[in-house]
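Novice: Mind folding the following:
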Amino acid sequence: MSTNACGTNEDRRLFEIVAKRVADRPAAPDQPSGDKAVAADIMRLSLESVRAHIRLTSDARRADGQAFRVYPGYIETTKIGALASREGPLHVCGVYAGLAAACYETANFCLAQASMFPDVGDPTAEISPAPLDKKSPGFWMRDIGKRLDTEAFIEQGRTYLAQDPQRQTTALLLAVLMLRVVWFHELAHCLNGHLEWGSRTYGLTCLFDGADPDLPQPVFPEAHLVEYDADQSALMLACKVQLAGAENITGLLAMPLAQRLHLTLFAAYAVTMILAEWGRAYPFMVRDESHPPATLRLANQVRTVASNVLPLAAEVKTANAAAFDDLRKLSALVPAFPSIDAVVTGPDASALHDGLDRAQDALAELRHRLQPHLYQTIA
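Specialist: Okay, the predicted model is just below:
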């Protein structure tokens, strides 16, 4: 298969233009690689990994023969969010640095808990810290830590680091998997034709994940549907990376398939919890018209696994059950996070799924309209 040269100087220039025009923030510089690379840099590892996966999309074409081009990069802001946009024929996927930090903090908190991920390393070595300053994990650095001097920040932040070396490493890999789900969500907005269809139908220039009150938000009747679609695609693609032997991170390749799937599924659900907390703690940052409530997005993910991922391999059932167990433990530690049981067996679960049934029917109709704008590999 031919590969897509992701990251030309021209692509980078266009990405910087989009970051400034759409997000009103500068593009973050790429982190050093090779001999100058910072060890255990989750932002670099995640970006290099997704760029390697993107290189496999060069055969993707639109119905009219237009080749798929995309450039992913980080955007300098402490806000929690991501975006997909276009500059001419180039699609752009941008992840806010604040979301990367939230993934890192949440992953470390989880692996520092003796009750979570009991099959990784020696969980009895962990001190199981409570949330710092009563802030939900993922938000301490952003809200409290950034106000501290360097010494105090390091001292307090170290509380969230796992004690067991294997669990420390796994926390970093979990953060990378969480970011992968974000990248794949934005990539789905591009590949699934959301941007081009939205541009032609409503004049949209960008789709945001995590609203920004300083920026104009795209609001259109199908806004929730394209988010459900991107969530489904991102989750399925993240799992297929493991099931199809497409993993490109050495530390993950060393793990058994069931463990990689466990981490992948937990990562997908956990990102939704971070976005849920962003909306709960900062309601002025979120517009209900542009994104479904987090509980519905979580329920959509659960349904996607049941209908589209469970049939693919026997290991998925065990991995998903393990992810659910860890999510229950996380919600018990951080009550602000949504409960997985609320969308599976809770008293409101039936109504949630009735609503999603209707949304899925509407999404099936929308996919017909998206067809001319969809990028896919033609055998």
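
Novice: going forward, measure contacts between C-alpha atoms and count neighbours the same way
Specialist: Noted.

Novice: Tell me how far the spatially most central residue of the chain lies from residue 121.
Specialist: What sits nearest the mean C-alpha location of the chain, by C-alpha atoms, centre = their mean, is residue 182, with 2.3 Å. As defined by C-alpha to C-alpha, to the nearest Å, residue 182 lies at a distance of 27 Å from residue 121.

Novice: And residue 218, by the same measure?
Specialist: For residue 218, the distance to residue 121 - C-alpha to C-alpha - is 45 Å.

Novice: try residue 40
Specialist: From residue 40 to residue 121 the distance is 18 Å (C-alpha to C-alpha).

Novice: between the two, which one's more packed in?
Specialist: Neighbour count, other C-alpha atoms under 10 Å: between residue 40 and residue 121, residue 121 has more, with 17 against 11.

Novice: That one - nearest residue in space that isn't next to it in sequence?
Specialist: residue 166 (5.2 Å; C-alpha to C-alpha, 6 or more residues apart in numbering).

Novice: Give me the neighbour count for the one you found.
Specialist: 14.

Novice: Tell me if I am right that residue 92 is in a helix.
Specialist: No: counting by DSSP: H, G, I helix; E, B strand; the rest coil, residue 92 is not part of a helix but strand.

Novice: Next secondary structure after the helix or strand hosting residue 74?
Specialist: Residue 74 belongs to strand 70-75 when assigned by DSSP states H and E. Per DSSP H and E, the first helix or strand lying C-terminal to strand 70-75 is strand 82-87.

Novice: for comparison, sequence B:
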Amino acid sequence: MTEGARDYSGFFRDGDDAIARAYVDRSFGAGAYLDFEPGAAGRDEILVASTASARDYMMQSASCATSGGQIFRVRPSLIETIRPNAFATRHRDLHLCGMNTGMYGAIFELCNFVMAQPGLFRDIGEPGRETATPLPPGVVPGFWLIDQLRIHGTIIDKSLAPSLMPKCPERYHFAVALTLHVMRFVWFHEMCHCLNGHVGALVDIVPSIRLNEMPDDSALATLVELEQASLPMNASAFLQAIELDADRSALWAAFRTQSEDKENVIALQQFDQAQRIKLSLLSAYLITFIMEEASRRLNSERRESHPDSYTRLHNLVRTTASHLLDARTGMQAIFYDVMRELKVLRGAIPSLVDVDQVLADCLSPQFQAVLDDKEEQVETARSYFITFSFN
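Specialist: Predicted coordinates for the structure are as follows:
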């Protein structure tokens, strides 16, 4: 599904795979590192395409270096675990990015459900074939399978599965395309934690630190250690600021990938540029919903290391308004088309954000004042981690 492989020599080295495997197995359990060699059992072509695409884009940063001369290197890995998460860290001179298969599963299930709704993407395939069967109370698209496995350890009821899948083959293939776009945003987010200097700044304080898309059991210990450091603000505010910064950079990278026609997945190149940009925006906004639902399933109530999902969404909407709407003709129409799709989707997913409320808060001085404070924190944090960034 991806274009011809590039020459990764010098960027991806022979020992990198062993380093990544050792880190994943040590951190997540023996056998957690996913191998996708040709002919491997259980090989998932969507995962293969997503990871190959991410490696190609990451390789394009091969010439980046810090002001001190450190060369940028990063390797993406897949981790076999049900919990939706992703991470960024560093081992010596090699940055490591990872995505859990649980994250992929949540994204894939949600994207299929999106295309199973006849009112969404009405220009794709035959939406009239979709039945839009109402889901039972408590079932959240993206988390139906995860919740069964989490609670029961197995799939005890498969009867709901057809309701989550589009009937039209063309719409199913579009769901796969949307899945690849959402996964790309996650990969870009983790890569930007590395490129922007977030990882370098924090590894300098806590060598074992791992930045996670969702807080894990080490989050509280990390906060305690960072509180002793000379950060420009308290540790929780700093960690939230770098999450918002990584989201902005990931959205910008996803937009430029399409606006500059740098799509490297052959199956995605068939869509026109406006459609690909629309998918990039929608993907960024949808990931905040996945984070919100994943957050609700955490055992711990201590989530100070990450901003709430509504703030993250508004951070992305602000980035769209300030940097993307004037970057290409027709962007305003694309943005409002995305918001329309989300509004229709909320009819099928009641826990999805209220688009009318989002747009109202965009015009609310009180709410925007809160975001202005977040903006100042990002700028203050940036003055600290910029020393560790790669350009």
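
Novice: Give the next helix or strand downstream of the longest helix anywhere in the second structure.
Specialist: The residue-count maximum for a helix in the second structure (DSSP state H) belongs to helix 169-195. Later in the chain than helix 169-195 of the second structure, the nearest helix or strand by DSSP H and E is helix 198-203.

Novice: mean shift of the next helix or strand after that next one relative to the first structure?
Specialist: Next helix or strand after helix 198-203 of the second structure toward the C-terminus (DSSP H and E): strand 211-212. When the first structure is superposed, strand 211-212 of the second structure averages 0.8 Å from its matched positions, counting by mean C-alpha distance after the TM-score superposition for the first structure.

Novice: now the counterpart of the residue nearest to the centre of the first structure in the second structure: how far from residue 291 of the second structure?
Specialist: Counting by TM-score structural alignment, residue 182 of the first structure corresponds to residue 186 in the second structure. Plainly put, residue 186 of the second structure is 11 Å away from residue 291 of the second structure if you go by C-alpha to C-alpha.

Novice: what's the answer for residue 102 of the second structure, then?
Specialist: 12 Å.

Novice: can you check residue 72 of the second structure too?
Specialist: For residue 72 of the second structure, the distance to residue 291 of the second structure - C-alpha to C-alpha - is 28 Å.

Novice: Where do the helices of the stretch 1-150 of the first structure begin and end?
Specialist: Ranges of helices in the stretch 1-150 of the first structure, per DSSP state H, counting those that start in this stretch, are 9-22, 42-54, 97-111, 140-143, 150-157.

Novice: Hmm, I typed the wrong one, I wanted the stretch 251-379 of the first structure.
Specialist: Going by DSSP H, counting those that start in this stretch, the stretch 251-379 of the first structure shows helices at 257-281, 294-304, 314-333, 349-370.

Novice: how about the ones you listed, which one is nearest residue 143 of the first structure?
Specialist: Closest to residue 143 of the first structure of these, according to C-alpha to C-alpha: helix 257-281, at 11.0 Å.

Novice: which other residues reach the closest one?
Specialist: Helix 257-281 of the first structure is contacted by residues 80, 102-103, 136, 138, 174-175, 177-178, 181-182, 210, 235, 238-239, 242-243, 252, 285-286, 293-295, 297-298, 301, 315-316, 318-320, 322-324, 326-327, 336-338 when judged by C-alpha atoms under 8 Å, 6 or more residues apart in numbering.

Novice: can you rerun that using 6 Å?
Specialist: 177-178, 181, 286, 294, 315, 319, 323, 337 (C-alpha atoms under 6 Å, 6 or more residues apart in numbering).

Novice: Please spell out the ChimeraX selection for the buried subset of the residues you listed.
Specialist: Command for ChimeraX that selects the buried part of the contacts of helix 257-281 of the first structure, burial taken from 16 or more other C-alpha atoms under 10 Å:
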select :177,178,181,286,294,315,319,323,337
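
Novice: ok so, going back, can you tell me how far the match of residue 182 of the first structure sits from residue 167 of the second structure?
Specialist: Taking C-alpha to C-alpha as the measure, residue 186 of the second structure falls 27 Å from residue 167 of the second structure.

Novice: residue furthest from the geometric center of the first structure?
Specialist: Farthest-from-centroid check, the first structure (C-alpha atoms, centre = their mean): residue 151, 30.7 Å.

Novice: quick one: contacts for that residue?
Specialist: By C-alpha under 6 Å, 6+ apart, residue 151 of the first structure has no neighbours at all.

Novice: Quick one: end-to-end length of stretch 209-223 of the second structure, please.
Specialist: End-to-end for stretch 209-223 of the second structure, by C-alpha to C-alpha: 10 Å.
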